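Can you look at this prediction? I've put the sequence above it.
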Amino acid sequence: MPFPGFNSDTLDNSLVNPAAYADESIHDAYTRLRREDPVHWTEPTGFRPFWSITRHADIVAISKANDRFINRERTYISPIEAEEWVKQTTGDSHLFRTLVDLDDPIHMKLRRITHTWFMPQNLKKLEPQIAAIAKAHVDRMAALGGQCDFVNEVALWYPLRVIMMILGLPAADENRMLQMTQEIFGPQDPDVVARSRIITQGLSGATEGTGNPQVDIFALVQQFFQYFGEVLADRRASPRDDLATVIAQGTVDGEPIGLLEAISYYAIAVTAGHDTTSSTASGGLLALIQNPAELAKLKADPSLIPGAVEEMIRWATPVKHFMRTCTEDTVVGGKTIRKGDGVALFYWSGNRDEAVFEEPFRFRVDRPNNPQTAFGNGVHQCLGLHLARMEIRALFAELLPRLDEIELAGEPKLSVANFVSGLKAMPIRYRMR
């Protein structure tokens, strides 16, 4: 193991180091912590200290104890300098007030606005449209002549177009939306930022960047508010049959939701369903390429696709962590977490927990027991989990029967990010029908 001891700067700094997620060396730290110090007091350089929670059972227990572990104070691991900038800029600890940033009762009141819309019985009506979008992207893959970067030419665009469809947004705005989702919530990797700038180059209103990440993020946030402020006003004046209208027409305690809450709702709808689904689709395909016996098994028996999708979600775990703040002294794993202490729930570690998953570092499309925790647990469990599963199932149901051969055509690369991360490049060669 590369980490000599739990009091070393090396271990604590690795848990927040975006590069450790890009080369997957973070699993060395996770594995050792699960075995020897699963509730670990962590003091990384430049960050406020917190408890690292690495075991599946502890992650689930804390997630369900939403009265004793709240979201509002601290949502994700961020350097002290960045936290102070947000407070100075907004007067708050967050740029938005999304569902993941809030606690009950306001969290549940806002969540109820779209809860029914995201249920399987309502989403079923979208299956033909999602299947058509999946087919269009597999058709594009086939038209690329047997070689492409699956991330940047297929996986990145597929969930974005689903989101644009369910929100009722024009296709002409896709590039602008891509920049917002990639840069506001994923600015740690310069390659990801550069890619979005290339895509949006020359677009009216697109930001070109100043070289100062904080200034650039704030400019994008302002653009986000302007764009969705117009969407909000339009749907309140002229309701349509789309998710943007459901949000715009939402009420809390009999009153229309406020501007900040509405814009934040649009923010979480756009961002939470984009990178996460894209990363799962590309990470899942990479796992199949690297495990040809599993790919053959899945192609031979398409009934395994739902379970394979669950394994792809466990394997990729696009959201690597969320933070909570303790409201009263609580014992977890034999350690006393004090009131006011922050805790980081490391989902990728929980999804490799040897106590829960047999051979956790093996990718299995027919894994019989898979209580993956990538969507979270408790009242903050991902609102769009049924939609995400539907999208990934639709993509692989279309792709697998048409895929005769596939292999890597270069080195796949993971994004440099410790919050939401996944593949940023995956060159492949293939033969399709």
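Perfect, I can see it now. The structure displayed is predicted, hence computed values, not measured ones.

contacts and neighbour counts: CA atoms only from here.
Will do.

What number of neighbouring residues does residue 305 come out with?
Applying other C-alpha atoms under 10 Å, we find 20 other residues in the vicinity of residue 305.

got it, and the one 5 residues further on?
Per other C-alpha under 10 Å, the neighbour tally for residue 310 reads 22.

Check whether it sits in a helix, strand or coil.
helix (DSSP: H, G, I helix; E, B strand; the rest coil).

Tell me how far it lies from residue 317.
10 Å (C-alpha to C-alpha, to the nearest Å).

again with residue 152
19 Å.

go on, residue 397?
Applying C-alpha to C-alpha to residue 397 and residue 317 gives a distance of 21 Å.

go on, residue 51?
20 Å.

Next: residue 88.
Taking C-alpha to C-alpha, one finds residue 88 at 32 Å from residue 317.

Alongside the first one, take a look at this:
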Amino acid sequence: MTTTEETNLTPIPDEIANQVVLPEGHRDETRLFEAYRWLRENNPLAKVTVEGFDPVYLVTKHADIMEIERQPDIFTSGGGEEPGSHNPILTNQAGDEFTKSINNGSLRVLETVTFLDPPEHTLVRDIAAEWFRPATLKKWEDTIRTLAQEAIAKGLRSGTNEIDFVKDFALYFPLHVIMSLFGVPVEDEPRMMGLTQDFFGAADPDAARQDVAPTTPEAAAQQFAAAIQDFYAYFDRLVEDRRATPEDDLATIIANARQEDGEFFAKEIAYGWFIAIATAGHDTTSSTLSSAIEALAHHPDQLRRVQEDPKLIPHLVNESLRWASPVKQFTRQATQEYELRGRQIKPGDRFALLYQSANQDADIFNDPETFNIDRRPNKHIAFGYGPHMCVGQHLAKQELRIMFEELLPRIERVEVTGERKLVQTNFVGGLKNLPVNLVLR
């Protein structure tokens, strides 16, 4: 048994802890969600020690995650080289040691908001936050709609489409949108796709790079670091180009951001923004799109209702985000004593915020294990909560809404025709493949 510190709490079976903490546990979604449910019902703030990992509290309840997220001064996100600092991504001890060995003792591998706390977090977030506001994004509505129409025309045909919806369609539309708005040339999009899969698929043997030995304990961290360096090499040229020749795109805004003294921000800040946009900016959206199509295949009545009443599409978007929850976790670390769910928290205690579990919490969602576009309100936290709430959430919703508006009216039916697989990761990911028979009108 994996035991808790408090003797009056239900002990955590090893298989439950391993299912949630280990990347390979996320290949079996049925068992994973059973583990989440067991934890919510029996020990929703379970402190576990899985072999090869530091001790961590598994935060499975919606309310607890919100309580932690709204208090970044008490529950820090920032990684660094200071004593007691931590990795805001749940990785194993070997990976953290490797990261520190190549990064001057620091776990802060990226100068991006994920690794920062206010006020530094606020300063860096504000570089491009205005660009991601709904009012600003309205001007891109027609561009995104044109890209959606082009994606459908290029990737699908009238009649039967026997395809892998993930690999043949869903991966490319969000990538093309974000790269077009970002300012990355279309010919470089395959490179961005490959690096994103390296970045988020670091723990998946199927996504192993040739320059990383996949069987070593630190392999995921090695691949993560190698992908970052490749991104840096690409984006250094982009920063120099946009500073020399500004254009009307997001890359120009980020590359030319200046500090209060009038000097450019360090290039590493721009790299961090670029990597966040080039990875999470499309991977999470494609995962949600694929998950939505799978859900509609199993609920043709809901597909028909959305087709008959397009005003339901925003609700479909929200339910798809709750259902997919492509960001599985981030971690936080306590900076002081605190009481949470009756537990005495100590400085240095670490917490894995399990967003997938929170979005299945029966205290918040009625019948949470059912896909339901009529869910009102839908208080999902697929984008996180508090200061670290995803800055790109409005763009993601806009992309999904527009794609559904363009694609769903053309669908006669969709059938899942083969085995679906998930990316092996405990961080960010979803369906790896989804064989379907997609019949268009």
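Great, that's in hand. Quick caveat, the model's predicted, so the values are computed rather than measured.

before we move on, the earlier item: more neighbours: which of residue 88 and residue 317 of the first structure?
residue 317 (27 against 11).

Pull out the buried positions in the helix or strand residue 229 of the second structure falls within.
Using DSSP states H and E, residue 229 of the second structure maps to helix 219-244. Using 16 or more other C-alpha atoms under 10 Å as the test for burial, helix 219-244 of the second structure gives 219-228, 231-232, 235, 238-239, 242-243.

Pick out the residue closest to the middle of the first structure.
Centroid-nearest residue in the first structure: residue 276, 3.5 Å away (criterion: C-alpha atoms, centre = their mean).

Just give me the neighbour total for the residue lying closest to that one once chain neighbours are set aside.
Nearest-residue entry for residue 276 of the first structure: residue 318, 5.2 Å, with adjacent residues in sequence omitted and distances by C-alpha to C-alpha, 6 or more residues apart in numbering. By the criterion of other C-alpha under 10 Å, residue 318 of the first structure has 25 neighbours.

Residue 318 of the first structure contacts residue 279, doesn't it?
Yes. Residue 318 of the first structure is within contact range of residue 279, at 6.1 Å (criterion: C-alpha atoms under 8 Å).

Need the overlap of contacts for those two.
Shared contacts of residue 318 of the first structure and residue 279, defined by C-alpha atoms under 8 Å, 6 or more residues apart in numbering, comprise 421-422.

Would you mind getting the average deviation of the helix or strand following the helix holding residue 229 of the second structure from the first structure?
Downstream of helix 219-244 of the second structure, the first helix or strand assigned by DSSP H and E is helix 250-255. Superposed on the first structure, helix 250-255 of the second structure shows a mean distance of 0.5 Å to its aligned residues (mean C-alpha distance after the TM-score superposition for the first structure).

Please name every helix or strand in contact with helix 250-255 of the second structure.
Applying 3 or more C-alpha pairs under 8 Å, 6 or more residues apart in numbering; DSSP states H and E, we find helix 250-255 of the second structure packed against helix 172-182, helix 219-244, helix 267-298.

Count the residues that sit near residue 145 of the first structure.
Residue 145 of the first structure, neighbours per other C-alpha under 10 Å, totals 12.

Residue 432 of the first structure versus that one, what's the distance?
9 Å.

just checking, what residue in the first structure corresponds to residue 168 of the second structure?
Using TM-score structural alignment as the criterion, residue 168 of the second structure maps onto residue 153 of the first structure.

With residue 74 of the second structure instead?
Counting by TM-score structural alignment, residue 74 of the second structure corresponds to residue 68 in the first structure.

now swap in residue 400 of the second structure and tell me
With TM-score structural alignment as the criterion, residue 400 of the second structure pairs with residue 392.

Quick one: residues in contact with the helix or strand hosting its match.
Assessed by DSSP H and E, residue 392 of the first structure sits inside helix 385-399. For helix 385-399 of the first structure, contacts defined as C-alpha under 8 Å, 6+ apart pick out 118-120, 123, 127, 130-131, 134-135, 138, 159, 273, 277, 280-281, 302, 305-306, 309-310, 375.

Quick one: buried ones out of those?
The buried subset of the contacts of helix 385-399 of the first structure (16+ other C-alpha under 10 Å) comprises 118, 130-131, 134-135, 138, 159, 273, 277, 280-281, 305-306, 309-310, 375.

closest to residue 253 of the first structure among the residues you listed?
Distance to residue 253 of the first structure across those (C-alpha to C-alpha) is lowest for residue 118, with 21.2 Å.

Identify the spatial nearest neighbour of that closest one, chain neighbours not counted.
residue 384 (6.2 Å).

can you check residue 152 of the first structure too?
Residue nearest to residue 152 of the first structure in three dimensions, not counting chain neighbours: residue 425, with 6.6 Å by C-alpha to C-alpha, 6+ apart.

aligned partner of that neighbour in the second structure?
In the second structure, residue 425 of the first structure lands on residue 433 (TM-score structural alignment).
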